[in-house]
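**Student:** model this:
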Amino acid sequence: MDHGRYVEAVLECAAFCRARLPFLPETVVQLGTGLGGFADRIQAELIIPYTDLPHFPRATVASHSGNLIIGRLGGRPVAVLQGRFHYYEGYSTREVAFPIRVLSLLGARTLILTNAAGGLNPLFKAGSIMVIRDHLNFLGENPLRGPNVDAWGPRFPDLSQPYDLGLIKAALDCAVACGLNNVITGIYACIPGPSLETPAETRWLRDCGADAVGMSSVPEVIVARHAGMAVLGLSAVSNINDPDNFQPILLDDIINCAGRIGPQITTLIAAVLARDTSAY
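**Tutor:** Predicted coordinates for the structure are as follows:
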């Protein structure tokens, strides 16, 4: 899709949503692999399958349901993206971040995204929740490449603080308040996939400073920051990659582990949304 058609598609989808949503959401929650159960906590007022949304990509990964859910959590108006898109599915990074661009135009000011990630830091344990404090983009593509739409954001957006410090502090404070003792912070590396990392690649990613690795989230973060949204990223650390004792990484194991962490991530997000983060 060329630039002009992409802009038209975003505006058309935003107009479609604006005419149908019961209210405009303040916060977007994007659910990653194995974490779709979060949607059960939402007081849903409207569910729209991605297939009914104009120009939305199609979720092709089995663990991603493919619904836009509009509702409330803790009384706060939220839009939940139940399922995401990935570069490895054949989409451009601009297409991957299409939902975030649309919802930003509807007035959403905060993005909370979740993903499943492989642990790289040897001090981490499988089953941890990593609050992302920074990222490394190894996709080789940026969703802002091409002509800039000045009304959507600046040509050269600053990423000195991609993840909001106030939201990070709120998440860590809420983890303590909720009795979650498996919450850590770290740097997330995004690779193209769909092949998983080799032992040599794992060593290299560690040397680059990454604490966990996955195949998503970074395009959405870049577009959210371009649009002026505050971002909180949460990774379900589903396994630990030890390059000196490398074990086969099975997708089913990743999904199952992420599913077990899912209720804790749900608790954490609900607590953050219930807190007045403007104090941070």
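
**Student:** from here on, contacts and neighbour counts on C-alpha atoms
**Tutor:** OK.

**Student:** in the stretch 151-280 of the chain, which spans are strands?
**Tutor:** 183-190, 212-214, 230-240 (DSSP state E, counting those that start in this stretch).

**Student:** need those strands in a markdown table with distance to residue 117 and mean neighbour count, can you?
**Tutor:** Shown next, in a markdown table, are the strands of the stretch 151-280 of the chain (distance: least, Cα to Cα, whole Å; neighbours: other Cα atoms under 10 Å):
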| stretch | distance to residue 117 | mean neighbour count |
| --- | --- | --- |
| strand 183-190 | 8 | 22 |
| strand 212-214 | 5 | 26 |
| strand 230-240 | 5 | 27 |
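
**Student:** Please generate a structure for the following sequence too, so the two can be compared:
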Amino acid sequence: MSPTDPVDCVDAALNVLRQRLHKARPRIALVLGSGWGGVAERIEAPQRVSYADLPGFPKPTVQGHASDLLCGRIGAHEVAVLTGRKHSYETGDASGMVVPLRTLRAWGCDVLVQTNAAGSVRADMPPGSLMLMADHLNLAQRSPLVGETGSARFVDMAQAYDPDLRAQARAHATQQGLALHEGVYAWLLGPQFETPAEIRMTQVLGADAVGMSTVPETIIARHAGMRVLALSLMTNMGAGLSAETLSHAHTLQQAQASSAHASGFLHGLIAALAL
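**Tutor:** Take a look at the predicted model:
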């Protein structure tokens, strides 16, 4: 019988990874959101472990999200790639990625690179644009740390997104001649899209993009002592900012249209990172 306690799940999942990928020593963990899956195709000498074989790992229920852990190389860096994530809107629980991220931290990953598809609330950041996350708004007001004990649960989030990693991302974009916006990501629970009034609210609060993921994983990673870098791919304008009708199918279509651009940038960035 598979364990259910998160601590036991981490231990069991870590044992599976060490047995199957006994030579692997990844330092960078990567979470692929919609539109970023092309990175998985660029990994050198990839080895694959299904989430189904890793206790406590999610079984994604969202179209467009895979469910494998890949391990291989991007440039000189060994990476562990999560090809799909558990979204809080699937169960109402923000802790769905606790076991995967804590397992990768215990395996040796001290950097988490996150990606997502998002809606833009800025006229100068149309669909297809890339945004470096400088900060976030937890508008869902949910935390994966609920139930934790001790002083460690009170995590400092003043620099949730690592300043040095962000500087390297900006420098790489400049070197490649690519436009990389930087801004604040607002997390709303979903799964319904935002109303025009909610989009106006996020603008007033200082958001540049909106989405339904990433923030819980950032909190988990910071609690585990990992440095975080996060990138958003704009797949649509927020409700009321264009005439388009929003749907998950539309999001996937737009993400696919920009996938080569987003994945190529991310692959080059990871290869260029100085850790």
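
**Student:** Let me see the TM-score of these two.
**Tutor:** The TM-score (TM-score structural alignment, normalised by the length of structure 2) is 0.92; 271 aligned residues with a Cα RMSD of 1.8 Å.

**Student:** would you turn the strands of the stretch 151-280 of structure 1 into CSV with distance to residue 132 of structure 1?
**Tutor:** Formatted as CSV, the strands of the stretch 151-280 of structure 1 follow (distance: least, Cα to Cα, whole Å):
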stretch, distance to residue 132 of structure 1
strand 183-190, 5
strand 212-214, 9
strand 230-240, 5
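
**Student:** Quick one: map residue 163 of structure 1 onto structure 2.
**Tutor:** If you follow residue 163 of structure 1 across to structure 2 using TM-score structural alignment, you land on residue 161.

**Student:** how about that match, what does it touch?
**Tutor:** 133-135, 227-230 (Cα atoms under 8 Å, 6 or more residues apart in numbering).

**Student:** What ranges does structure 2 have for its helices?
**Tutor:** Secondary structure of structure 2 by DSSP state H: the helices cover 6-20, 38-41, 98-107, 163-176, 196-205, 215-223, 248-257, 259-272.

**Student:** so how far does the third one sit from its counterpart in structure 1?
**Tutor:** Right, helix 98-107 of structure 2. Superposing on structure 1 and averaging over aligned pairs (mean Cα distance after the TM-score superposition for structure 1), helix 98-107 of structure 2 comes out at 1.4 Å.

**Student:** that older thread, among the strands of the stretch 151-280 of structure 1, which is nearest residue 23 of structure 1?
**Tutor:** Among the strands of the stretch 151-280 of structure 1, the nearest to residue 23 of structure 1 by Cα to Cα is strand 230-240 (20.1 Å).

**Student:** which residues touch residue 114 of structure 1?
**Tutor:** Residue 114 of structure 1 touches 29-32, 35, 217, 233-236, counting by Cα under 8 Å, 6+ apart.

**Student:** Please repeat the previous calculation with a cut-off of 6 Å.
**Tutor:** 31-32, 233-235 (Cα atoms under 6 Å, 6 or more residues apart in numbering).

**Student:** Just send the residues you listed back as TSV, with distance to residue 47 of structure 1 too.
**Tutor:** Below are the contacts of residue 114 of structure 1 laid out as TSV (distance: Cα to Cα, whole Å):
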residue	distance to residue 47 of structure 1
31	15
32	18
233	24
234	24
235	25
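
**Student:** Pick the one among the residues you listed closest to residue 194 of structure 1.
**Tutor:** residue 32 (15.1 Å).

**Student:** hang on, the closest one packs against residue 117?
**Tutor:** No. Applying Cα atoms under 6 Å, one finds residue 32 of structure 1 not in contact with residue 117, separated by 9.8 Å.

**Student:** I'd like to know which of the strands of the stretch 151-280 of structure 1 is closest to residue 100 of structure 1.
**Tutor:** Closest of those to residue 100 of structure 1 is strand 230-240, at 11.4 Å (criterion: Cα to Cα).

**Student:** That closest one corresponds to what range in structure 2?
**Tutor:** With TM-score structural alignment as the criterion, strand 230-240 of structure 1 aligns to 227-237.

**Student:** average gap between that stretch and structure 1?
**Tutor:** Looks like 0.7 Å for stretch 227-237 of structure 2 (mean Cα distance after the TM-score superposition for structure 1).

**Student:** cool, stretch 6-20 of structure 2 as well?
**Tutor:** Superposing on structure 1 places stretch 6-20 of structure 2 at an average distance of 1.9 Å from its equivalents, by mean Cα distance after the TM-score superposition for structure 1.

**Student:** how far away is the residue most central in space within structure 1 from residue 42 of structure 1?
**Tutor:** Centroid-nearest residue in structure 1: residue 113, 3.0 Å away (criterion: Cα atoms, centre = their mean). With the distance defined as Cα to Cα, to the nearest Å, residue 113 of structure 1 ends up 16 Å from residue 42 of structure 1.

**Student:** again, but for residue 143 of structure 1
**Tutor:** On the measure of Cα to Cα, residue 143 of structure 1 and residue 42 of structure 1 end up 30 Å apart.

**Student:** what does residue 254 of structure 1 give?
**Tutor:** 24 Å.

**Student:** Show the contacting residues for residue 188 of structure 2.
**Tutor:** Residue 188 of structure 2 makes contacts with 139-140, 212, as judged by Cα under 6 Å, 6+ apart.

**Student:** Turn those into a markdown table, including distance to residue 200 of structure 2.
**Tutor:** As requested, the contacts of residue 188 of structure 2 are exported to a markdown table (distance: Cα to Cα, whole Å):
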| residue | distance to residue 200 of structure 2 |
| --- | --- |
| 139 | 13 |
| 140 | 16 |
| 212 | 17 |
